[in-house]
Structures are given as C-alpha cells and as structure tokens.
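> this one's sequence-less:
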C-alpha cells in the first residue's frame, strides 16, 4: 500500500475543505472516518452518513462527455473552483460501495493530478473528493411496516419482531426480541402507563443489567398509538452505547413508519428541535458521568418548553441512582392530563391521587429462582433461550 494525500471540499461550503493522508489500500468507509475526524466541528453526523463523490469530471460539452470519460480526459476539480463554491454534485461519481478500495475507484498515486508549487499557489491544485454532509440527522426509512404492536394479554411471552428492534441497541435474534412477561415487567408497564400515557412525568427506570428493563421499555414504546384523537404523536428511542460515541436512534411515526439514524451526542439538541411537540423520547443505556451533559441536559431543555406534549423515559443500570433521587425537589403535576396518547398494553390501574411528582422512579429487580422456574415451563421461551 502507498500513502496518498487527498484534498476534499464540502459541497455548499467553500471554506470547509481540507486534506487527509491515507493508504491507497484503505476502503471508502475508512476515508469517510478520516474526513469526519478532520472536521469535527463541522461534521457532526456519523461518518457513515457522509456521501463522497469523486471530484473528477469532463469539462467538455455534454455530447462529448462519454468520449472524454472513455479516453481518460476527465479532469480533477481545482482548489480555485472549490473556493468559489461547489453547489451540487451533478456529473460527479458517487462512491456508493463503502467497501471498495480507494485505488480501485481512481484514488491512486500517480493519478491524482499532482501539480508543481507554482500551480498549487495559483489555485490549480486538485480537489479529489466532494463531501456532502446531511442535515442534523439523516433519517432512513425502513422497508418494513411497523404499526403499533398489540400483545396477547393471555400469553406470558412478548414478541417484538426483528424489523421493529433492529437499531435499538437490544440483542435481536433471528426471531426478534422475546420477553417473558414476569411480574416486574407488568409493574414497569404500569409505571410507564401512569407517567407517560396518563400524565407527563419524567420516568426513570433503573435496575441491574440483564433484568429486561430495556426490552420491557422498548415493547411499551412499540405499543404506543401514534395517530388518532387529533394528535400526531412520535415515539423516539435513543440508545446510548458504551462502545461508541454515537447515539443510535429509532423514530416511529404515522400509522406504520419506522426511521433510523445515528449521530454524535453533540447533535442531539438539533435532532430534538426537529421533532414536533407531541413526542415521547426513550433514553436507553444512560450513564450519568458520560451522558448527563450531552444527553440528559438537552432533553431536559427540550422538554421544559412544552412539558405536557414532550415526555421522557430514561432507562439506566446505574446502581447509584437511588442516592441521586431527591423527591423533595420535584413539584406536583396532575396524575391525569388530557391527551389522545394511548397504548395497546392493557393496564388496570387507577391513579392513587389527583397529583403525582414531576419525576418518577421505578426499580426493576433481578430475576428470582421462582421467576426462572416459572419461565422455563414455557416451551416457546425455552426453545428461544436454547437457540440463542
């Protein structure tokens, strides 16, 4: 492999260009990451969402363009052209296959339009890559339809299809996510119903890892009815990964639409601003030391502007949450707030009083021996555990 120097320009932003050094045996996705790392303040989306174009095109008349391509007379965009601004990507080749090797797409030593110092000083040096940066979040519409999920109240097994759960941060098998409806799951759903559906309290769901609290919360998110009653609700699931700087996000909207997106934590405020007022946000995998400033703070600021229509659920494995819980600091809100938001989960629970605190805490406890014994009596669950 040979190290090459590539110059790039950002479409629509004449001053945002720069250069990177990379091996010609690297792949397109590695070039995306190198470019994103070079401009961290400008490129806030995930590197995978960048679109890269080979900044080489024919400057002939349209009828001669194919002939120019065939005999290698295409020319690189110049630095001077880039400084004057590139408004679009028409005529430039999109590097669509991110697993392609750079030298195989035309980015190889000796073929990069190298010029001497004088020509470079005159702005005639080449630009090799045009970078198109998406908006605040490049939402991708899923192919599968994802209407609200309705669960059989008589079945102890909750199934979330793979199409719903992909991108959630949960473990997703070939048969989706399977959840045993133990007593603690039902109690978590009741807490969600009271806080998110009947009222607008921020609900904190905490407990040890592996208890099923995230799966239960995601199942409830999938059960929320987004349309009807004159209000158009959106349901947003944000997974905070401990292995990545990026947030993985799912947006359920309309009758059956699902969209996915990944973005840096620093971009969350912009993503929240793009949502309408009728939105429920689930934050999964929250860790205070890592996420309080970049995740929780923008969520609180977003909610503060329209509390009844902007609702938040936080799922966390923090064992210290109990120490931070200060119910004496939280004000009271109505336990029932007028809203068309509904869930297909059947909850038979009346409010204990006319008011509740603005922040609520639910603790999911670990499985007991009795839970395991009861669950494994179910053949369907036993087969799922055995196969996964």
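In hand now; what should we look at? No experiment lies behind these values; they were computed from the predicted model shown.

> C-alpha from now on. contacts and neighbour counts both.
OK.

> Mind naming the longest strand for this structure?
Taking DSSP state E as the criterion, the chain has its longest strand at strand 13-23.

> What is that strand packed up against?
Identification of packing neighbours for strand 13-23 by 3 or more Cα pairs under 8 Å, 6 or more residues apart in numbering; DSSP states H and E yields strand 3-10, helix 28-38, helix 79-84.

> Quick check: chain neighbours aside, which residue is closest to residue 343?
Taking Cα to Cα, 6 or more residues apart in numbering as the measure, residue 343 lies nearest to residue 224, with 4.3 Å between them; neighbours along the chain are not counted.

> How about residue 253?
Using Cα to Cα, 6+ apart and skipping residues adjacent in sequence, the residue nearest residue 253 is residue 234, 4.9 Å away.

> still on that earlier bit, could you check the angle the longest strand of the chain makes with helix 28-38?
Inter-element angle recorded for strand 13-23 and helix 28-38: 120 degrees (by axes from the mean of the first three to the mean of the last three Cα atoms, to 10 degrees).

> Quick one: closest of the helices and strands packed on strand 13-23 to residue 243.
Between residue 243 and those, the shortest gap by Cα to Cα is with helix 28-38, which sits at 16.3 Å.

> try it against this one:
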C-alpha cells in the first residue's frame, strides 16, 4: 500500500501499481485513456474511554444486602453515591432471571416494573457479578434529553463514556472476539426517541456468532412494554420478568439495617419527629411513598407530595383508559404493581395512600371508575385501604354518602360538601357544613372531619380496611383543642367519632387499643368509656365492583352507597 503522502498529483493508477509491483498481481495495467480514481479510506477512530480498576463482586443467593460502591455508580446514569441494597425477594428474582433466562439460555430479556421498584440498581448489581473472564458487559443508560451513559466492564477494568446513537454500533461491535458480550439497556421506554436504539440493539442481538455469544436485556422504566409483534417475540425468544413494588414489611426489614437507615434517614421526614421510633418514621413516610422505594429513600416528603400532586393533576380519562402503566413518566409514577390474590399474579394499583386520597379529592368520577376497574385483585388490606380512602373522598365531594350496619341497613348519611385540605382550623361557614382532610398523615388519628358550625356538630372519621384499629384519643383532641381556641370556635353540642369499615369485616371489627382517656371530657364524653361511644359503620361492595355515573338515582362504591344530590 502506497502512503497517500507519497503520491504525486500527476500519477496515474498504473504508476502506483508499477511502483508497488502490483501489475503482475492484477494481470494488467490500466490504459492512459481510462479515468483513474484514487479513494483514500480514513482510518476508523476508536472511542475514547475513561478507565478505572474494578474489583470482583460475587452474588450470594442467600444474601440480605448488596453493596454498590460509589465508584461503580459514577457515570452510570444512576445516583452517584454509595448504595446499600436490601435483597428483598424481587432482587433475587431479577438476578436469577438475568442469570438463567438471559445469560445462560439466551432469551431477550425484558425487566418490567413500576418506577421505584429497584430494577436498575439490581441490574447494576448483576452486571458486576458476571464472570468477566468470559464476558464483556456493556451498560447503556438511555435518556430522552441527555447523552447516554455507557459503562463497559472488561476484566478488572471499568470504562465509561457518554455516547449517542451514531456511536451505538461501534459500542455493540467492540471488536473482542475472545469473549461473550452482554448488553444491558437501562431506563428503556417505548418512546419514539428510542426506536432506533431498540432496532439496532435487537438486530445486533439476532446476529449469530459461531463461537461467541450475544446477550441483551432491556431494563424498563415502565410496567408494560406495549404491543410487540408475535413474530419478533418468536425471533428473539423474548421473556419478561415482572417485579412487584415494595411493601411496608420490606421497608421495615430494610431499615432494620443501621447502615441503610442512617443513609436514608434525611428522607424519612414525614413524621416531623426525629425522636420517633424507627417503625413510626418508616410507616409515616410509607403513606406518601407507598410502593416506590425511590420516593421512600431518595426524595423528601414534600417533594413526593409535589410530584404526585402534579401527576394526579395531569390525569385524564384517555391516559388511564388507554395507556395505563405505559403513560407518560409523570403519570406512570401514580401506578405500582403488587402481588395479586393468587400470590403469583400481578395487580396494577395506585402507588400510595397519599396518591389515592389526592385522586379522590381532585379527580372526576370517570377517573375514579377507571381506577376501580384497574385496581382490583389485591388481598393486601393496606392497598384496599388506599382505595377506600380514594372512594370516600370522591364520594363526599361529588355526592351524598350512606352509612350501613352489618345487615346492610342504612344508619345515617353524609351530604355532599366542600372539601378543604388543612392541618389547622380553616374558615368555617355558618350556613353549611364542610369537610376537612388533614394534609399530614398520622397512623392513629382521623382521615376526615365534617364540621357543621350552624348545627354545632363535628364528626371525625377514620377509614380503615383492617379487622382491628387503635383509638388514640390524643390525635382527635389535637384538632378539637385548637378549634376551641381559634376565632372559628363554637360550642360543640354533638361530637361523633366514626370508624368506616369494609362490610365483610364489620361483624368482627375490634378497636384494639384505647389511649388518652379523659381528653374528650369537655365535649361530653365520659372518661374511660370513650370506646363505647365510637360508631362503627359498614360499607358494602356493589356486585359489579364499579362506579355508576354521577346523576344516577343511586349507586354503591366498594360498599359505600352513594346517591346523586
């Protein structure tokens, strides 16, 4: 090959061939009448990488915790900080799926779950434990608005760089034909901006190597990847791994580890009491974060409320009815996936109690119907309680609400009224009643207060789906006392405390613990007999389990009988 710098502008191809003794090889030389074109192919430039040493990591199927050091999180698209993972059952399920179904059997893997399930962190843990003597692991964290963070694990080396779609082919075809290649695409969605990425990765995966293996898995930021052609499913031998969202028990178990608890403590701020016991701190934040460990461990309570409020305000019938868990990321955070009644199936559910109550307060009856149709099949009383709150607040805002006893007989009703969200004492009109929902959550107190200043009546309501519930009088008195000292004060002639319970649990419902006896004496409640004054009312489920249109003569919603006004 003649160096391009040695060529003279007047040279013809025959001259080059002669100089390099190539005439004999080609059999003849071009004539002078022929047009000669010299094509100089530029050398392919290699991608530049930042490189660092990487220590070995081992996966233990029986481990309870897995440490991701800061240096393995940097430049990966994941939070650049040290992360101690609690190895809940879903952690091991995902690791075993990626090891057996993806790495060993060669299926195209799809890791699915609602935001905050822990899919990405678990996938990174898996990537670190792959045998790098035989495998090269390429991690690509995609983003709609930023460059894609690429991490390559080769032997004892960790390489990083930012790439885009023009460099993807070169990343996939990295040129080492002595090792197998595993590619993990993190934070994938079915967005149009990732179409080329999906096509290129899938085409690369489908190429057959005689000796070396190609493996591919998408770690999705959504619970459902959308409609996929049957032909593509068969060609790629695709398999899904659906992961359930976090439960309260898993949060409690995770935070029993001092390292984890101390690391996430700044975000467990919902109770406002730094001196509260660990269980109370976690349970209070759970009301807001629900099944999302990202909300639980990575965001303050105020930020979680802001994000969920924005998402709920963005809800519309089309998004819930048509796209559901595949909706935009702002809507996607309203959903979570939990274990169904069979213990194997998955049920799509609203993510938290705060989200459910916010939907009940702000959304239309049509939206509530859509959620009712979607959020079914759970045996978890906590999830049922969230739905009950959603229904309750929607009911008192949009229509009148009947209370029933264990036999289904009507025992009273609440009329439609204005709903105010406040932890204090709002302005109380004298000519009509209003409903007050506390902004802060406390596990032992009330969920709503009905105040009729004109009739001098107060009703404090606790909604529960459990068989038992504690009665902490201090929580109720903590609102009544400020009322009596405020400018809105009036002499309460009728104070009722009402527990709203599912009809199936009404007969056996028990008030388990009573504390703060005597605090309601000034309101006419005899000390140590408060438990006898509490009203327990049932709710009954309509057979079809759905909502009727507002404006119908009457309908029932999860057992609460509603009538249009």
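It's in. For clarity, every value in this text was computed on a predicted model and none was experimentally measured.

> Helix, strand or coil: sort out the closest residue to residue 155 of the second structure other than its chain neighbours for me.
Excluding the flanking residues, the one nearest residue 155 of the second structure by Cα to Cα, 6+ apart is residue 132, at 5.0 Å. Going by DSSP: H, G, I helix; E, B strand; the rest coil, the secondary structure assigned to residue 132 of the second structure is coil.

> Hmm, residue 132 of the second structure is touching residue 157, no?
No: Residue 132 of the second structure is beyond contact range of residue 157, at 9.6 Å (criterion: Cα atoms under 8 Å).

> which of those two has more neighbours?
When neighbours are counted by other Cα atoms under 10 Å, residue 132 of the second structure and residue 157 differ, and residue 132 comes out ahead with 19 against 13.

> The more buried one maps to what in the first structure?
Using TM-score structural alignment to pair residues, one finds that residue 132 of the second structure aligns to residue 226 in the first structure.

> Then residue 206 of the second structure?
Under the alignment (TM-score structural alignment), residue 206 of the second structure maps onto residue 304.

> what separates residue 53 of the second structure from residue 153 of the second structure, distance-wise?
Taking Cα to Cα, to the nearest Å as the measure, residue 53 of the second structure falls 10 Å from residue 153 of the second structure.

> and these two? which has more neighbours close in?
Under the criterion of other Cα under 10 Å, the comparison of residue 53 of the second structure against residue 153 puts residue 153 first, with 23 against 12.

> show me what contacts the more buried one?
Residue 153 of the second structure makes contacts with 128, 132, 136-138, 159, as judged by Cα atoms under 8 Å, 6 or more residues apart in numbering.

> can you check residue 213 of the first structure too?
Under the contact definition (Cα under 8 Å, 6+ apart), the residues listed for residue 213 of the first structure are 185, 188, 205-207, 315, 364.

> And it, what's its match in the second structure?
Checking TM-score structural alignment: residue 213 of the first structure goes with residue 119.

> Would you quantify the distance from its match to residue 126 of the second structure?
Going from residue 119 of the second structure to residue 126 of the second structure by Cα to Cα gives 10 Å.

> for residue 83 of the second structure, same thing?
When residue 83 of the second structure is compared with residue 126 of the second structure (using Cα to Cα), they lie 14 Å apart.

> try residue 44 of the second structure
Taking Cα to Cα as the criterion, residue 44 of the second structure is separated from residue 126 of the second structure by 33 Å.

> Compare neighbour counts for these two and give me the winner.
Taking residue 44 of the second structure and residue 126 together and counting by other Cα under 10 Å, residue 126 has the greater number of neighbours (20 against 6).

> quick one: that one is in a strand?
No: assigned with three-state DSSP, residue 126 of the second structure falls outside any strand and is helix.

> could you list every residue that touches it?
59, 95, 98.

> looking at the alignment, what does the second one pair up with in the first structure?
I take that to be residue 95 of the second structure. Alignment note: residue 95 of the second structure maps to residue 189 in the first structure; criterion TM-score structural alignment.

> Just the element for that match, please.
Secondary structure from DSSP states H and E places residue 189 of the first structure in helix 183-192.

> Please apply the same query to residue 385 of the second structure.
In this assignment (DSSP H and E), residue 385 of the second structure forms part of helix 381-398.

> hang on, the earlier thing: tell me how many other residues crowd the match of residue 206 of the second structure.
Around residue 304 of the first structure there are 12 residues (other Cα under 10 Å).

> And residue 162 of the first structure, by the same measure?
Other residues within reach of residue 162 of the first structure by the criterion other Cα under 10 Å amount to 17.

> Over to residue 3 of the first structure?
Using other Cα under 10 Å, residue 3 of the first structure has 13 other residues around it.

> burial measure for the closest residue to it other than its chain neighbours, as a count.
Spatially, and ignoring its direct neighbours in sequence, residue 3 of the first structure is nearest to residue 23 (4.1 Å; Cα to Cα, 6+ apart). Around residue 23 of the first structure sit 19 other residues, with neighbours defined as other Cα under 10 Å.

> Pretty sure residue 23 of the first structure sits against residue 4.
Yes: counting by Cα under 8 Å, a contact exists between residue 23 of the first structure and residue 4, whose distance comes to 5.9 Å.

> Let me know the distance separating the counterpart of residue 143 of the second structure in the first structure from residue 206 of the first structure.
The equivalent of residue 143 of the second structure in the first structure is residue 241 (alignment by TM-score structural alignment). Here the distance between residue 241 of the first structure and residue 206 of the first structure works out to 16 Å (Cα to Cα).

> which one of these two has more residues nearby?
Summary of the neighbour comparison: residue 241 of the first structure and residue 206, criterion other Cα under 10 Å, with residue 206 having more neighbours (25 against 15).

> for the first structure, what spans make up the helices?
28-38, 62-70, 79-84, 117-121, 162-165, 183-192, 213-223, 268-273, 288-291, 297-304, 321-324, 369-375, 379-387 (DSSP state H).

> Which strands and helices lie in contact with the first one?
Think helix 28-38 of the first structure. Here helix 28-38 of the first structure is seen to pack against strand 13-23 when contacts are counted using 3+ Cα pairs under 8 Å, 6+ apart.

> how about the strand it packs on: buried residues?
13-14, 16-17, 19, 22-23 (16 or more other Cα atoms under 10 Å).

> From the chain's centroid, how far away is that strand?
On the basis of Cα atoms, centre = their mean, to the nearest Å, the separation between the geometric centre of strand 13-23 of the first structure and that of its chain is 26 Å.
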